[in-house]
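>>> Predicted model and sequence below, questions to follow.
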Amino acid sequence: MSAQSNSAGQTSNEAGPSASGANGSGPRQLAISLITRSPTDAIPSSTYFIPASWKRYQLSELINKVLKYPTPVPFDFLINGQVLRGSLEAWVQRNRGGDEEGTIDVEYVRSLMPPEEVGRVEMEDWVSGLSLARSGHILVSSYLSHVQILPLTLDAGSAFDAATHTLPLPTTLGATCCTWLSPPSATTNLRLAAGGVDRAVHVFTLPSLDPSSSTSGRELFTLMGHTGPISSISSSSSGRELVSASWDGNLHLYIMPEDEPTEHQLPSDPTTYLPGQKRRKKMKEERGPIEGLTDGDIGTEGWRRAPELIMRGHKGRIGSVAWDKQDTNKTWSGGWDGSVRGWDMETGACTVVRQGSADKSILAMDQWASNGTIATGSMDRTICLWDTREASSLISLTMPTTSPVASLTCHPTSQYTLCTATYSGAVQIWDVRSPKNALFSFRKQRKNAGSAEKERKFNEKGKVFGERLLACDWDGKVVVAGGEDGEVGIWRASG
């Protein structure tokens, strides 16, 4: 069956030539085949003769009229894996040298709507880590050496209140990252973790997320052994195993017991490099505040634990680590040496090495659960995709940005989209099928619209809050981002 479409997006049973209208006059037309992977949005298989001047809007209007949707649904269109940015005619000129013969296969997908800022929460210091792994809550770590849980509601007129739970680290040197350990199905005796500048990973236990609970959380384990600040942490699906990456160039695997122990595995260790700091040597001394800076709120340390495995291989600092989303026995790491490495969690052996450019210092990493592809963000202002299934493949795709990528998260269900946060203060959403430009680039709106320049902010200790973003997360419906500005921005971003 062939159908000819007029400029209003309607279809008829007449088929016209590809270069002109049916009577030899009128707008030039191109033969296209419209296909989709969504069974709910599929239209009858056919060759459609479309005016060459049509762009995304007219094509989307055609799909809606054929499907008779009562409320218009916006679509994006892809040709040979690239998002159609201009007219069909422009695509033919650019990719076929003006040759209009032959049918063009056009895939259509539902559009990602532009993100909408819905609120922000002010913190007391730089935001270093964010997680949306538990619905209705934002897990935040900061350089105030706190891990906090914020309520998340997107109802109209909702207020973004202060943290419902605050868990202080036993040092004031700052928390660098955070993650949930307990799976989303758990509701009581929850565990979460934060990495610190003090070279330790701090694991907390929380009775529940009920803000009215009279019992507060506390630090359960202090995971030790690194000789440099913790840069990234990731947990297994069970939450019992945690792998940490550090500036010392090593990865550590920790296996935490279900029951609380009664003694330390390691002696106490100072958490700062301050001269003259006393070193506690006794193994079984009563737990209390760790020595160090004393100008802030600090908690008590947990039971000190040693790593089960130490994994070495990176030449320099490690920027990020991610537990494999398809193989529970594997983790991935990205280093400042430009390499991506895969590790066996039973033996600690490095089983995969993908060496990129030596100047491609990797700061962030995540993995698509659907196809196992690794995405990294680097200091050289690029986003790279690594197909680790191909033995000879290094980087399968490179997307340029205008600033170093400090944080990156892949869409939880789509294999094509990801979100990044950059040092320039911009949050960007990308579609890997259109790698030249981000789909959306947005940042927090200035509170004083009439101000030509955002007023510089200072905290109570005199630290200046800048624009660099250090962390972001995306659960498919909500994007959160934060950094040196001391705020957690919240956007509605479904797609």
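That came through fine.

>>> alpha carbons only for contacts and neighbour counts from here, please
Noted.

>>> Give me the residue at the spatial middle of the protein.
Central residue of the chain (Cα atoms, centre = their mean): Thr409, 1.5 Å from the mean position.

>>> Contact partners for that residue?
Applying Cα atoms under 8 Å, 6 or more residues apart in numbering, we find Thr409 in contact with Met365, Asp366, Gln367, Leu418, Cys419, Thr420, Cys472, Asp473, Trp474.

>>> For those residues, name the two members farthest from one another.
Greatest spatial distance in the contacts of Thr409: Gln367 and Cys472, 14.7 Å, computed using Cα to Cα.

>>> Counting neighbours, what do you get for the closest residue to Thr388 other than its chain neighbours?
Nearest residue to Thr388, sequence neighbours excluded (Cα to Cα, 6 or more residues apart in numbering): Thr373, at 6.8 Å. Burial measure for Thr373: 17 neighbouring residues, criterion other Cα atoms under 10 Å.

>>> and if you look at Pro151?
For Pro151, the count of nearby residues is 18 (other Cα under 10 Å).

>>> Quick check: it touching Val140?
No. Using Cα atoms under 8 Å, Pro151 makes no contact with Val140, being 11.0 Å away.

>>> Okay, one more to line up with it:
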Amino acid sequence: MDGAASLQQVQIRFFTKQEQYAVTDAPTLVPVSLKRYGLSEIVNHLLGTPDTPTPFEFFIDGKLLRVSLADYLRENDLSTENVVDVEYAVTVRPPSDLGTVPHDDWIAAVDLAGDAIVSGCYDGVVRVFNKSAELVRTLNSHEGPVTAVLASASVENAARLFSGSHDQTIIEWNSDDTAKLKYIGHEGSITALAASAADRVLYSASWDGTVKAWKTGVSEDGMDEDEEASAAIELSGKRRKGATPTKAAATTFLGHTGAVMAVAVDQRNPSVLYSAGWDHTLRVWDAASTINTSNQNCNKPVNSMDHSVPSGLLATAHSDSAVRVWDLRTKDAAAMKLTMNTKQGWVSSLSWSDNSPFMLACAAYDATIKVIDIRAQAPLYTVKEAAEGSKVLSCKWRNGWLVSGGEDCTLHIRSCA
């Protein structure tokens, strides 16, 4: 930038959706040479916190500002006479390592709920840790690798835990680490689990090409979960003493022509269910009737999917390095809002941050995890998880905690807020 250009100024109007950081909306005259750091200094000065500054990111027209104001104006053919509206938000800090926990085999699935971190492992064991990385529960009833785990809160706000396996079963666990119920009916490995916010319906995806719905905590005899807990073994007289009670699916969703790798409930509207898989489709279902209401062509196999409660958007992870973002509330052909090339190779898992409508983490076979702001359409941070060639198989980002695991047989616990 030449000397004359560096002296140019432009009026900008700051605004934010984070009310605790709001400043005056009067236009402020600033040098066009400023980038993120300089703009952050101005906002902190307006907030009266120059000695304890908060780092901010800046956005213009919904896109992350990664160049100077001068470069932005030039790239968008704007004059310095324009007043530019600039949104700002607190910067998500880089993931910070908090601890690691060695496992006996590959970690295929992880989840977070409250203070609990759950891992599902190829040794067939489900493990529960606290956030100090201390093992607090060991659950061992599966007869094959554990490939899906789900820890969630019930209507009574008590933790509930489910796991799915290569043994084609799903287990609901008691608080004393014994199997409460075994859900049977799939004819292939379980790939993913999801639950409605009320926690009374569990959904499972499988290599058999189906999604199934299960009424949790209620026996086939119509008993509620308290009655079943006290009389589970005696219900029919047909179960051998000490056996885990079994349940059949309430409904089955048919339509996929390949393995179903992901299932998600729309937590804003639990009557809507999403599934995706290796038939290259993302499907929308009416959860009550099992009617397939719409389909989206994903172009490539889908390995993972997550629904964002803050934004209502879906994100899917693919084998072509891509993460695709969808708004299936729209009825037009533009449901796919964004395709990002993560340059990670096979993207195995992804998870939205539950604290932001824009941030997600994705894990891949290149041994990395990337933190992405969809407004930037590029990774903000890249974390090298393990040695080259050691695939990351699962990640979960909730409440400022990012956990992951894979072929390095290690549970990684990080803060990311």
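Looks like it arrived, so ask away. As the structure is a prediction and not an experimental result, all values here were calculated from the model.

>>> if we can go back for a sec, corresponding residue for the residue nearest to Thr388 of the first structure in the second structure?
Aligned counterpart of Thr373 of the first structure in the second structure: Leu313 (TM-score structural alignment).

>>> show me the contacts for that match.
By Cα under 8 Å, 6+ apart, the residues touching Leu313 of the second structure are His307, Val325, Trp326, Asp327, Leu328.

>>> Return the residue of the first structure aligned against the third one.
Looking back up the chat, that one is Trp326 of the second structure. Using TM-score structural alignment, Trp326 of the second structure lines up with Trp386 in the first structure.

>>> what does Ser206 of the second structure give?
So, by TM-score structural alignment, Ser206 of the second structure is matched to Ser246.

>>> what does stretch 61-69 of the second structure contact?
Contacts to stretch 61-69 of the second structure, defined as Cα under 8 Å, 6+ apart, come from residues 32-36, 57-59, 72, 85-86, 375-376.

>>> And those, which is closest to Trp401 of the second structure?
Glu57 (20.5 Å).

>>> circling back to that earlier point, and of the contacts of Leu313 of the second structure, the nearest to Tyr183 of the second structure?
Nearest to Tyr183 of the second structure among the contacts of Leu313 of the second structure, counting by Cα to Cα, is His307 at 24.5 Å.

>>> I'd say the closest one and Val263 touch.
No. Contact criterion Cα under 8 Å: His307 of the second structure and Val263 do not qualify, at 9.5 Å.

>>> Could you check which of those two is surrounded by more residues?
Val263 (27 against 23).

>>> helix or strand for the more buried one, which one?
strand 260-265 (DSSP states H and E).

>>> Can you name the next helix or strand after that strand?
Following strand 260-265 of the second structure toward the C-terminus (DSSP H and E): strand 272-277.

>>> Quick one: list the elements packing against that next one.
Strand 272-277 of the second structure is packed against strand 260-265, strand 281-286, strand 302-307, with contacts defined by 3 or more Cα pairs under 8 Å, 6 or more residues apart in numbering; DSSP states H and E.

>>> how about 10 Å then?
strand 190-195, strand 201-206, strand 211-215, strand 260-265, strand 281-286, strand 292-297, strand 302-307, strand 314-318 (3 or more Cα pairs under 10 Å, 6 or more residues apart in numbering; DSSP states H and E).

>>> Grab the longest helix from the first structure for me.
Scanning the first structure for the longest helix, with DSSP state H as the assignment, gives helix 56-67.

>>> Next, format the contacts of Thr409 of the first structure as CSV and append distance to Glu100 of the first structure.
Formatted as CSV, these follow (distance: Cα to Cα, whole Å):
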residue, distance to Glu100 of the first structure
Met365, 42
Asp366, 41
Gln367, 39
Leu418, 34
Cys419, 36
Thr420, 38
Cys472, 44
Asp473, 43
Trp474, 41
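
>>> Do a quick rundown of the strands in the stretch 51-200 of the second structure.
Assigned by DSSP state E, counting those that start in this stretch, the stretch 51-200 of the second structure shows strands spanning 56-60, 63-64, 83-90, 96-102, 107-113, 116-121, 126-129, 135-139, 146-153, 159-165, 170-173, 179-183, 190-195.

>>> One more: the stretch 301-417 of the second structure?
Going by DSSP E, counting those that start in this stretch, the stretch 301-417 of the second structure shows strands at 302-307, 314-318, 322-326, 336-341, 347-352, 359-364, 368-373, 378-384, 392-398, 401-406, 410-415.

>>> could you check the distance from Lys55 of the first structure over to Ile104 of the first structure?
From Lys55 of the first structure across to Ile104 of the first structure, the span is 14 Å (Cα to Cα, to the nearest Å).

>>> check contacts around the aligned partner of Ser145 of the first structure in the second structure.
Aligned by TM-score structural alignment, Ser145 of the first structure pairs with Gly124 of the second structure. With contact set as Cα atoms under 10 Å, 6 or more residues apart in numbering, Gly124 of the second structure has these partners: 105, 107, 139-147, 164-167.

>>> Return the closest of those with respect to Thr382 of the second structure.
For these, the nearest to Thr382 of the second structure is Ile107 (20.3 Å; Cα to Cα).

>>> What residue in the first structure is paired with that closest one?
Ile107 of the second structure maps onto Val127 in the first structure, with residues paired by TM-score structural alignment.

>>> hang on, isn't its match packed against Gly466?
No. Counting by Cα atoms under 10 Å, Val127 of the first structure does not reach Gly466; the two are 11.2 Å apart.

>>> Understood, closing this out.
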